[in-house]
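A.B. asks: after the sequence you'll find the predicted model.
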Amino acid sequence: MPMSTPQQTDLLDAAACLFHGFSDPTRLAILRHLALGEHRVTDLVAHVGLAQSTVSQHLACLRDCGLVTSRPVGRASLWSLTHPDALESLFAAAEQLLERTGEAVTLCADHGVAGPGARPGHTHAARSAS
């Protein structure tokens, strides 16, 4: 197998970080909800049914991955997708792949298991997202 170049390694590392943003069902639910338009954290809390602090941690992870952004509106922030068309294409591709692989994903040894050192609500930075 050919050795990876430093550029290829950097690209793979970046892709792994990006896909980490998609690795949690709550983050996927948040992304899907934001595909409908801008929402406040309180709207997202009501949608996913988790504590505001937990939703804020997930938003921080998604922001750090470059998937969402926020803008202040009064005392609140409105959250939105940074690249809605690209995310919609990615979700469509994921659905096609899941249709083709069927139940195979549930046979994966890591299915439903957090990776080494993973923590619920893990974020890439210690910044608050509320």
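C.D. replies: Received, thanks.
A.B. asks: hey, let's count contacts and neighbours off CA atoms from now on
C.D. replies: Will do.
A.B. asks: can you name the element that comes right after the longest helix anywhere in the chain?
C.D. replies: Here the longest helix in the chain is taken by residue count, with DSSP state H as the criterion, and it is helix 84-101. Once the chain leaves helix 84-101, the next helix or strand it forms, by DSSP states H and E, is helix 104-107.
A.B. asks: excluding chain neighbours, what is closest to the residue nearest to the spatial centre of the chain?
C.D. replies: Nearest to the centroid of the C-alpha atoms of the chain, with distances taken as C-alpha atoms, centre = their mean, sits G21, at 3.0 Å. On the basis of C-alpha to C-alpha, 6 or more residues apart in numbering, the spatially nearest residue to G21 that is not a chain neighbour turns out to be L62, at 5.6 Å.
A.B. asks: and here is the other one:
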Amino acid sequence: MYARDNESGASLPQQQPSDAQVETAAEAFRMLSDTTRLRLMWLLSEGEYDVTSLAGAIGVARPSVSQHLAKLRLAGLVRTRRDGRRVLYRARDAHVRGLIGEALFHADHEVSGIPRHED
């Protein structure tokens, strides 16, 4: 690639992501493409919740929430912790919380017409 081919002036990343990294990222985006799971992840980015609290907060049946949480957990997007008989769920880490926040900030700009942030 010649310098003139890159009109933006941005440099290419030094090292491309591995196939495993790309597949894992794509799987995370697939999990987040469901509106119920995205709503759950938004809540889980803010704190810990049990299934009953999550179901009530988003207005979805408890069994459905449990199934969505199982998928999110298998995808590595949420973690769990036992508190007596309850299982509490939370977004796995700061990377996942940041991803959710950025996706929803982007959507806010799209929906509300807020001017975009330029580089």
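C.D. replies: On my side now, so go ahead. Remember, it's a predicted structure, so these values are computed and weren't measured experimentally.
A.B. asks: related to what we said a few turns ago, so who does the residue nearest to the centre of the first structure touch?
C.D. replies: Residues counted as contacts of G21 of the first structure (C-alpha atoms under 8 Å, 6 or more residues apart in numbering) are R27, C61, L62, C65, L67.
A.B. asks: repeat that for Y49 of the second structure.
C.D. replies: L88, Y89, R90 are the contacts of Y49 of the second structure under C-alpha under 8 Å, 6+ apart.
A.B. asks: in strands only, show me the residues you listed.
C.D. replies: Per DSSP state E, strands hold the following members of the contacts of Y49 of the second structure: L88, Y89, R90.
A.B. asks: D50 is in contact with the last one, correct?
C.D. replies: No. Contact status for R90 of the second structure versus D50: not in contact, 9.1 Å apart, counting by C-alpha atoms under 8 Å.
A.B. asks: so for those two, which sits in the more crowded spot?
C.D. replies: More neighbours surround R90 than the other of R90 of the second structure and D50, with 23 against 18 (other C-alpha atoms under 10 Å).
A.B. asks: what residue in the first structure is paired with that one?
C.D. replies: In the first structure, the residue paired with R90 of the second structure is S80, using TM-score structural alignment.
A.B. asks: correct me, but that match touches H33?
C.D. replies: No. Counting by C-alpha under 8 Å, S80 of the first structure does not reach H33; the two are 9.4 Å apart.
A.B. asks: name the element the counterpart of E27 of the second structure in the first structure belongs to?
C.D. replies: With the correspondence set by TM-score structural alignment, E27 of the second structure lines up against C17 in the first structure. C17 of the first structure belongs to helix 6-21 when assigned by DSSP H and E.
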